[in-house]
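Undergrad: Any chance you can model this:
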Amino acid sequence: MPSPAAGSSFEETGGTGAAPLSAPSTSASRPRPRATGWLAVLPLLVFVAVVFGLPTYAIAVGAFNTGSTDPAGAHWTTANMTQSVQGSYATALLGSVKLSALTALLSVVFGLPLAQAVITSRFRALREAVLAASGVLANFGGVPLAFAFVATLGNAGELTERLDLTKHGWSLYNFNGLTIVYLYFLVPLMVLTITPALEGLRTQWREAAHNGGATAWQYWFHVARPILTPSLMGSFVLLFGSAFAAYATAAAMVGSSVPLITLQIANTLSGNVLVGQGNVALALSLDMIIIACVVMAAYIPLQRRTARWLH
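TA: Below you'll find the model as predicted:
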């Protein structure tokens, strides 16, 4: 005799004995709409479009336009872009690239062992103090930084007079002096950038290398170096971009004695060199934007590759 449960199942299937048909689950079959995700980032996209997109568009239009001051009237031209990579403008562009590459490389060389020393320190308070100071110094630039170095290592600076550095040919107001000033905020930035990658080096890897008979140098060269290479390259690219875009420190300290693209743009816009060269300044700005885009295009894949080891 069938049980009540079996009888009720038989009645629900209409007497055929087939398995009951269930309604398809719409929540499981349909993909979750992604509109909510786009709405979440919509304010950020609007902000980026207004703050970065509109100025970039205006710079691009002005770089390929003669402007209303031209005797022939405003019209499209490539003369501004051509002029921006010739003569003194090309010298300033190469000067900025050279200064940025050198300071970024020195910051990587000096910042990596400093960050490693902070990570391996047994004193937690010292580690937190160094990281906090790095965060402050990495954002300490502009006129206050220039004044601090002028008062310390300028022609009448405290250390310059005490150590009599002028007899040895020391000068703060040249390429070498500007390099030292840039290291003041780039090395702390390097410490902040490379610290997460150093923390991602697991102690199990070091112990395994040690148990296998590897020395400390062999561990760093064969194990840590391949893992840290994307992070180091990404840090170099980030530091290069930060130094390349710096303006206030160099303007307050060296003026026009060191040819830099940012100083050249300011002089061209203000008419200190030639009058009516505003569109050339826009072309120089577009050159900087192009270089910044190249830097970011190199930084993003390096950052993604680094994230594989950190997670």
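
Undergrad: hey, let's count contacts and neighbours off CA atoms from now on
TA: OK.

Undergrad: Mind jotting down where the helices sit in the stretch 51-200 of the chain?
TA: Taking DSSP state H, counting those that start in this stretch, the helices of the stretch 51-200 of the chain run over residues 54-63, 79-84, 87-119, 124-137, 143-153, 158-163, 175-199.

Undergrad: Could you look over those helices and pick the most buried one?
TA: With neighbours defined by mean count of other C-alpha atoms under 10 Å, none of the helices of the stretch 51-200 of the chain is more surrounded on average than helix 175-199, at a mean of 21.

Undergrad: I'd like to know which elements that one is packed against.
TA: If you count contacts as 3 or more C-alpha pairs under 8 Å, 6 or more residues apart in numbering; DSSP states H and E, helix 175-199 packs onto helix 87-119, helix 124-137, helix 143-153, helix 225-245, helix 278-310.

Undergrad: Let's compare: structure for the following, please.
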Amino acid sequence: MTTAPTPVPSSAAADRDSTRVGGGAGGSRTAPKNPLADRTAPRRRLRPAGGPWLATLPLLVFFAIAFGLPAIAIAIGAFTLSPDAPSGAGSFTTSNMTASVQGAYSTALLGSIKLSALTALIGVLVGLPLAQAVVTSRFRMMREAVLSASGVLANFGGVPLAFAFVATLGNAGELTKQFKLTSHGWSLYTFNGLTIVYLYFLIPLMILTITPALEGLRVQWREAASNNGATNWQYWRHVALPILLPSLLGGYVMLFGSAFAAYATAAAMVGASIPLIPLHIADALSGNVLVGQGNVALALSLDMIVVAAIVMAVYLPLQRRSARWLS
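TA: Here you go, the predicted model:
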């Protein structure tokens, strides 16, 4: 009797058999596999090194082009003689920087700092309680309406804002004639009048800035203070305000920068009657006062950048401290 030949196992069968463990009388079992590891392994190999940096590369490129190149051009022009200079045009000089902190330019720089500091301080003091009222309001529609209106008013500036105040509180404005404000010494075209105009868009900007920080205050902190016998004033003095201080300083910096760089509103309303650094920069660039002062205008712009950098250097360390509490 002829015996049938034993079939040779294929390579696939051999592979399956090699995965079997625990043989015996009861049969054999197949070793379990980890499907999650099989799916994630290829993805880890395809993930490029330095992924977060590659994701932020477009933003860094935009920042370098939109802010870096103009800043470099300003710095170079501030230390270069104007092409209209009688001699030595294009050579290195410090005369532009020296002129930017003397005479009328110095007065304009101090005037801009004074106006910006005052309006930013009033904006913080007025905007904080208004933002707190918005955050604690039980009426959702009113809260959304206030925040939406603040977003619109914070960006409402320039010539339209100047015209609105001139038509309302100018020498022939409706409220000026109605309440006879001129006889009481009121004038819109003064430092105080310009302060009121700036507050029109700075207070809404402060509401938008400080509202997220107020929402970050935890209810447990107020309850703990109340359980320990603290009054509402003591809670704000010893708990809320210290936590909000970096955010308040951040809002102050933002308001200061917005007022410091504002040009169109002041130019349309007061012209050259109030010395401000943006107005002097425009005059120097256009040659309204003196010809060949373009590089002095760049020096004035560099002064503004230095002032903004000093303020930001104070703000950034405090902002990191606030983030630890409100996160």
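
Undergrad: How alike are these chains, TM-score-wise?
TA: These two chains, once laid on top of each other, score a TM-score of 0.88 by TM-score structural alignment, normalised by the length of structure 1; 291 aligned residues with a C-alpha RMSD of 2.1 Å.

Undergrad: what does L326 of structure 2 align to in structure 1?
TA: With the correspondence set by TM-score structural alignment, L326 of structure 2 lines up against L310 in structure 1.

Undergrad: what do you get for I74 of structure 2?
TA: I74 of structure 2 is assigned I59 in structure 1 as its aligned equivalent, the criterion being TM-score structural alignment.

Undergrad: show me the contacts for the closest residue to its match other than its chain neighbours.
TA: In space, I59 of structure 1 comes closest to L282 once its chain neighbours are excluded; the distance is 5.4 Å by C-alpha to C-alpha, 6 or more residues apart in numbering. Contact criterion C-alpha atoms under 8 Å, 6 or more residues apart in numbering gives 59-60, 62-63, 265 as the residues in contact with L282 of structure 1.

Undergrad: what does L282 of structure 1 align to in structure 2?
TA: When the two structures are superposed using TM-score structural alignment, L282 of structure 1 falls opposite L298 in structure 2.

Undergrad: swap in G135 of structure 1?
TA: Aligned by TM-score structural alignment, G135 of structure 1 pairs with G151 of structure 2.

Undergrad: Quick one: residues contacting that match.
TA: The contact partners of G151 of structure 2, taken as C-alpha under 8 Å, 6+ apart, are 204-205, 208.

Undergrad: Swap in 7 Å and give it another go.
TA: Contacts here follow C-alpha atoms under 7 Å, 6 or more residues apart in numbering; on that basis G151 of structure 2 touches P204.

Undergrad: ok, it to S247 of structure 2 distance?
TA: In this structure, G151 of structure 2 and S247 of structure 2 are separated by 19 Å, where distance is defined by C-alpha to C-alpha, to the nearest Å.

Undergrad: quick revisit: include distance to I289 of structure 1 when you put the helices of the stretch 51-200 of structure 1 into TSV, please.
TA: Rendered in TSV, the data for those read as follows (distance: least, C-alpha to C-alpha, whole Å):
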stretch	distance to I289 of structure 1
helix 54-63	8
helix 79-84	13
helix 87-119	12
helix 124-137	26
helix 143-153	24
helix 158-163	38
helix 175-199	21
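
Undergrad: who wins for proximity to L274 of structure 1 among these?
TA: Smallest distance to L274 of structure 1 across the helices of the stretch 51-200 of structure 1 (C-alpha to C-alpha): 12.2 Å, for helix 87-119.

Undergrad: what stretch of structure 2 does that closest one fall on?
TA: Helix 87-119 of structure 1 corresponds to residues 103-135 of structure 2 when matched by TM-score structural alignment.

Undergrad: how big is the offset of the matching stretch relative to structure 1?
TA: If you overlay the two and look at stretch 103-135 of structure 2, the average distance to its match in structure 1 is 0.4 Å (mean C-alpha distance after the TM-score superposition for structure 1).

Undergrad: Next, count neighbours for V48 of structure 1.
TA: Neighbour count of V48 of structure 1, defined by other C-alpha atoms under 10 Å: 12.

Undergrad: Need the three-state assignment for the aligned partner of it in structure 2.
TA: V48 of structure 1 maps onto F63 of structure 2 when the alignment is built from TM-score structural alignment. Remark: F63 of structure 2 carries the secondary structure label helix [criterion: DSSP: H, G, I helix; E, B strand; the rest coil].

Undergrad: Alignment lookup: H280 of structure 2 to structure 1.
TA: Using TM-score structural alignment, H280 of structure 2 lines up with Q264 in structure 1.

Undergrad: can you check T195 of structure 2 too?
TA: Matched to structure 1 by TM-score structural alignment, T195 of structure 2 sits across from T179.

Undergrad: Please name the nearest non-neighbouring residue to that match.
TA: The shortest distance from T179 of structure 1 to any non-neighbouring residue, by C-alpha to C-alpha, 6+ apart, is to T103 (6.1 Å).

Undergrad: Wait, that neighbour touches L178, no?
TA: No. T103 of structure 1 is beyond contact range of L178, at 9.5 Å (criterion: C-alpha atoms under 7 Å).
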